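K.L.:
for reference, the sequence and a predicted model appear below.
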Amino acid sequence: MRILLWHVHGSWTHSFVQGGHDYLIPGPPDGIGLAGRPWAASEVRLSEVDASGADIAIVQRVEELSRVPVGIPVVYLEHNTPAAPAQEHPLAGWDGTIVHVTHFNDLMWDCGSTRTVVIEHGVADPGPLYTGELPRAAAVINDPVRRGRIVGTDLLPRFEPIDVFGMRTEQIGGLGDHELPVLHRELARRRVYVHPARWTSLGLSLLEAMHIGMPVVALASTEAVRAVPAEVGAISTNVEELASAARDLVADPDLAQEKGKRAREFVLARYGLDAFLRNWDALLKEVIG
């Protein structure tokens, strides 16, 4: 299958391009292309692509709809939560298919009569890297300064000592999302992963931490209540309960190791790569007809 898609969400795309198809990613001036990623994909100019060159397009921003060459079927992928549960999706009433990455997002967006499908995240397994040798917590937060309370930046001092890694210029830590192997190794050295987001879609960094084998303490909001069972660490809307659980895990490496093992077992079963790719293949074949 020849799939046209823009490089928008690097971690999601990293998982998606593991499927063995031909992936066509617009480069400058039509997109950012591979941006240095070692993906098995081709960087193309849109002027070189027509209906005979691509079987389907995955669009992730509304403005991309008008840029898809005529004759190529389209699926719209929505990564984000709405600003509020009553927000109407820009494609409400569209005659295509919107794919949500979480059931929470599907529940909260008002998509009107547009068909919606949920295909949950899948993660390319980085392996059981966890050592927990550093008695500290860790978190990964994109744009921690700009996004503030949305991602729980204000809660971070409650979990000290904590090392925070980011993926933008405002980052508190120092690793970019193109350096995932380095990030994974650094996370694996910390004893517990903290997920303090109040209102975001399900962060892939949380699922990656669980794949690594880290125990997790998470704010019980949005899709985290489905993705983080209590036995892998702690999940609550009570921040002091979470901070206490994090302290207990930092102080007890054997407990942290046990809960991290459960986290890895759970996430491999729920968010493994095979099911993710299989579900996408089924949907794309259906849309193509």
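P.N.:
Sure thing, it's come through.
K.L.:
only C-alpha atoms from now on, for both contacts and neighbour counts.
P.N.:
Fine.
K.L.:
how near is the closest residue in space to residue 233 that isn't next to it in sequence to residue 100?
P.N.:
Distances taken as CA to CA, 6 or more residues apart in numbering place residue 216 nearest to residue 233, at 4.8 Å, with adjacent residues excluded. Per CA to CA, to the nearest Å, residue 216 is found 24 Å from residue 100.
K.L.:
between those two, who's got more neighbours?
P.N.:
Ranked by neighbour count (other CA atoms under 10 Å), residue 216 and residue 100 place residue 216 first, with 33 against 24.
K.L.:
ok, that one touching residue 236?
P.N.:
No: using CA atoms under 8 Å, residue 216 is not in contact with residue 236, being 11.5 Å away.
K.L.:
going along the chain, name the helices of the stretch 151-289 of the chain.
P.N.:
180-189, 204-212, 224-227, 239-251, 253-270, 273-288 (DSSP state H, counting those that start in this stretch).
K.L.:
for residue 24, which of those helices is the nearest?
P.N.:
The closest of those to residue 24 is helix 273-288. By CA to CA, the value is 15.1 Å.
K.L.:
about what we covered before: state the distance from the residue nearest to residue 233 to residue 192.
P.N.:
Applying CA to CA, the value for residue 216 to residue 192 is 6 Å.
K.L.:
just residue 171 next, same as before
P.N.:
Distance of residue 171 to residue 192, given as CA to CA: 20 Å.
K.L.:
so between those two, which is more surrounded?
P.N.:
Shown here are residue 171 and residue 192; by other CA under 10 Å, residue 192 has more neighbours (35 against 19).
K.L.:
not including adjacent chain positions, what is the nearest residue to that one?
P.N.:
Leaving aside its chain neighbours, residue 192 sits nearest to residue 137 (4.8 Å; criterion: CA to CA, 6+ apart).
K.L.:
against which helices or strands is the helix or strand hosting that neighbour packed?
P.N.:
For residue 137, the element it lies in under DSSP states H and E is strand 134-140. Packing partners of strand 134-140 (3 or more CA pairs under 8 Å, 6 or more residues apart in numbering; DSSP states H and E): strand 162-165, strand 190-195, helix 239-251.
K.L.:
and the next element down the chain from that strand?
P.N.:
Downstream of strand 134-140 (by DSSP H and E), the next one is helix 144-147.
K.L.:
now do the residue in the chain sticking out farthest from the centre against residue 6, distance only.
P.N.:
Relative to the centre of the chain, and counting by CA atoms, centre = their mean, the farthest-placed residue is residue 52 at 31.5 Å. In this view, residue 52 and residue 6 are 18 Å apart by CA to CA.
K.L.:
comparison target below:
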Amino acid sequence: MNILLWHVHGSWTTAFVQGPHRYLVPVLPDRGPDGLGRARTFDWPPSVVELSPDELRGADIDLVVLQRPHEQDLAERWLGRRPGRDVPAVYLEHNSPHGGIPDTRHPMADQDRVPIVHVTHFNRLFWDNGRAPATVVEHGVVDPGHLYTGELERAAVVVNEPVRRGRTVGCDLLPALSAAAPLDVFGMRTEGLADHLGLAGERCRTFELPQARLHAELARRRVYLHPVRWTSLGLSLLEAMHLGMPVVALATTEVVRAVPPGAGVLSNRPEALAEAARRYLHDPAAAETDGRQARRAALERYGLKRFLDDWQHLIEEVAR
């Protein structure tokens, strides 16, 4: 099949395009948000093909995967076909709702031709999906391998734009947590975080690394810290578990399903998270043992094969 999707979420798309189809990705001269084309920092197979809007007009397309509300209009303009009417389509919702929770209405809630596909059961429950068919295909991750060494007595945090996103991603919790375990924060636009939090020296370092180096660097840290209050289940958390890292995380959103007992410590008490991070720093054997359990759980629940199989079943159902 030929599947049209925009390059919106690099990590998720990297797993999705490992399937057996041909993936058509719009590209624009400026490679802006509506035409990023192929990824520059992720490893995508040759089956991912860039097409301009003019090339899309005559393309044979079996399914459109929408991910943002305005993509319906983009698809209609560029294809000359309306998703859900002239060509099969699904709407992939990456995010948890924001706003008047739990009454936030999904932008696709007032139609029934395009199913909404959520990435977690939590998200499906908390969005008001209206009369739209709603289902869940849980995340899958390309296995980076068991790379964990834990040689650095530091906690790894992965979050993009922590200063802007603030309390949503637990930015305000980092000063107290850094007193228990010095932090290495990885992600886009993390510069200025330490000054913003009033943290000096080794208590909080920031890194913006290419994807090819990120996993190996994460795996050198003793523990993975996930202080996020409210967001969809982060793929970085699942990747850390695949790496064999023990997890210390807030017990919010879908995390309580993703991280089983023995794979780390979950709590909504920041003091408990600080104590757990401190314990892992001082007990590398416990960190390695729990990290192995985290990897086993991630492979079982968020493995690539299950993810692709689930998507294949859905694609066949929608596109027939």
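P.N.:
Ah, there it is. Source: prediction; values computed, not measured.
K.L.:
so which of the helices and strands packed on strand 134-140 of structure 1 is the most surrounded?
P.N.:
strand 190-195 (a mean of 28; mean count of other CA atoms under 10 Å).
K.L.:
matching residues in structure 2 for that one?
P.N.:
The alignment of strand 190-195 of structure 1 onto structure 2 (TM-score structural alignment) spans residues 221-226.
K.L.:
again, but for stretch 245-255 of structure 1
P.N.:
Stretch 245-255 of structure 1 corresponds to residues 276-286 in structure 2, going by TM-score structural alignment.
K.L.:
what sits closest to residue 213 of structure 1 if chain neighbours are left out?
P.N.:
Spatial nearest neighbour of residue 213 of structure 1, excluding adjacent residues (CA to CA, 6+ apart): residue 260 at 4.5 Å.
K.L.:
and the one you found, how many neighbours?
P.N.:
Count around residue 260 of structure 1 with other CA under 10 Å applied: 29.
K.L.:
likewise the one 5 residues further on?
P.N.:
Each residue near residue 265 of structure 1 was counted by other CA under 10 Å, and the total is 15.
K.L.:
quick one: closest of the helices of the stretch 151-289 of structure 1 to residue 127 of structure 1.
P.N.:
helix 204-212 (5.7 Å).
K.L.:
in structure 2, what stretch matches that closest one?
P.N.:
Using TM-score structural alignment, helix 204-212 of structure 1 lines up with residues 235-243 of structure 2.
K.L.:
same thing with stretch 135-153 of structure 1?
P.N.:
Aligning stretch 135-153 of structure 1 against structure 2 (TM-score structural alignment) gives residues 153-171.
K.L.:
surely the residue nearest to residue 213 of structure 1 and residue 230 touch.
P.N.:
No: at 11.7 Å, residue 260 of structure 1 does not count as touching residue 230 under the criterion of CA under 8 Å.
K.L.:
excluding chain neighbours, give the residue nearest to residue 24 of structure 1 in space.
P.N.:
residue 4 (4.7 Å).
K.L.:
and that neighbour, what does it touch?
P.N.:
Contacts of residue 4 of structure 1 were listed using CA atoms under 8 Å, 6 or more residues apart in numbering, and they are 23, 24, 25, 26, 54, 55, 56, 57, 58.
K.L.:
could these be laid out in JSON lines, adding secondary structure?
P.N.:
Formatted as JSON lines, the contacts of residue 4 of structure 1 follow (DSSP: H, G, I helix; E, B strand; the rest coil):
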{"residue": "23", "secondary structure": "strand"}
{"residue": "24", "secondary structure": "strand"}
{"residue": "25", "secondary structure": "strand"}
{"residue": "26", "secondary structure": "strand"}
{"residue": "54", "secondary structure": "coil"}
{"residue": "55", "secondary structure": "coil"}
{"residue": "56", "secondary structure": "strand"}
{"residue": "57", "secondary structure": "strand"}
{"residue": "58", "secondary structure": "strand"}
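K.L.:
hmm, which two among those are most spread apart?
P.N.:
Farthest-apart pair in these is 26 and 55; separation 15.1 Å (CA to CA).
K.L.:
so for residue 268 of structure 1, which of the helices and strands packed on strand 134-140 of structure 1 sits nearest?
P.N.:
Nearest of these (CA to CA): strand 190-195, 17.0 Å.
K.L.:
and the closest one, how far out from the chain middle?
P.N.:
Centre-to-centre, strand 190-195 of structure 1 and its host chain are 17 Å apart (CA atoms, centre = their mean, to the nearest Å).
K.L.:
residue contacts, the residue nearest to residue 250 of structure 1 when sequence neighbours are not counted?
P.N.:
Counting by CA to CA, 6+ apart, residue 250 of structure 1 lies nearest to residue 135, which is 5.2 Å off, once chain neighbours are set aside. Residue 135 of structure 1 makes contact with 190, 191, 250, 251 under the criterion CA under 8 Å, 6+ apart.
K.L.:
can you tell me how far residue 135 of structure 1 sits from residue 191 of structure 1?
P.N.:
Applying CA to CA to residue 135 of structure 1 and residue 191 of structure 1 gives a distance of 6 Å.
K.L.:
likewise residue 278 of structure 1?
P.N.:
Taking CA to CA, one finds residue 278 of structure 1 at 33 Å from residue 191 of structure 1.
K.L.:
likewise residue 233 of structure 1?
P.N.:
11 Å.
K.L.:
which neighbours do the two share?
P.N.:
In contact with both residue 233 of structure 1 and residue 191: 215, 256, using CA under 8 Å, 6+ apart.
K.L.:
ok, the alignment partner in structure 1 of residue 252 of structure 2 - contacts?
P.N.:
Alignment note (TM-score structural alignment): residue 252 of structure 2 maps to residue 221 of structure 1. Shown in contact with residue 221 of structure 1 (CA under 8 Å, 6+ apart): 197, 198, 199, 237.
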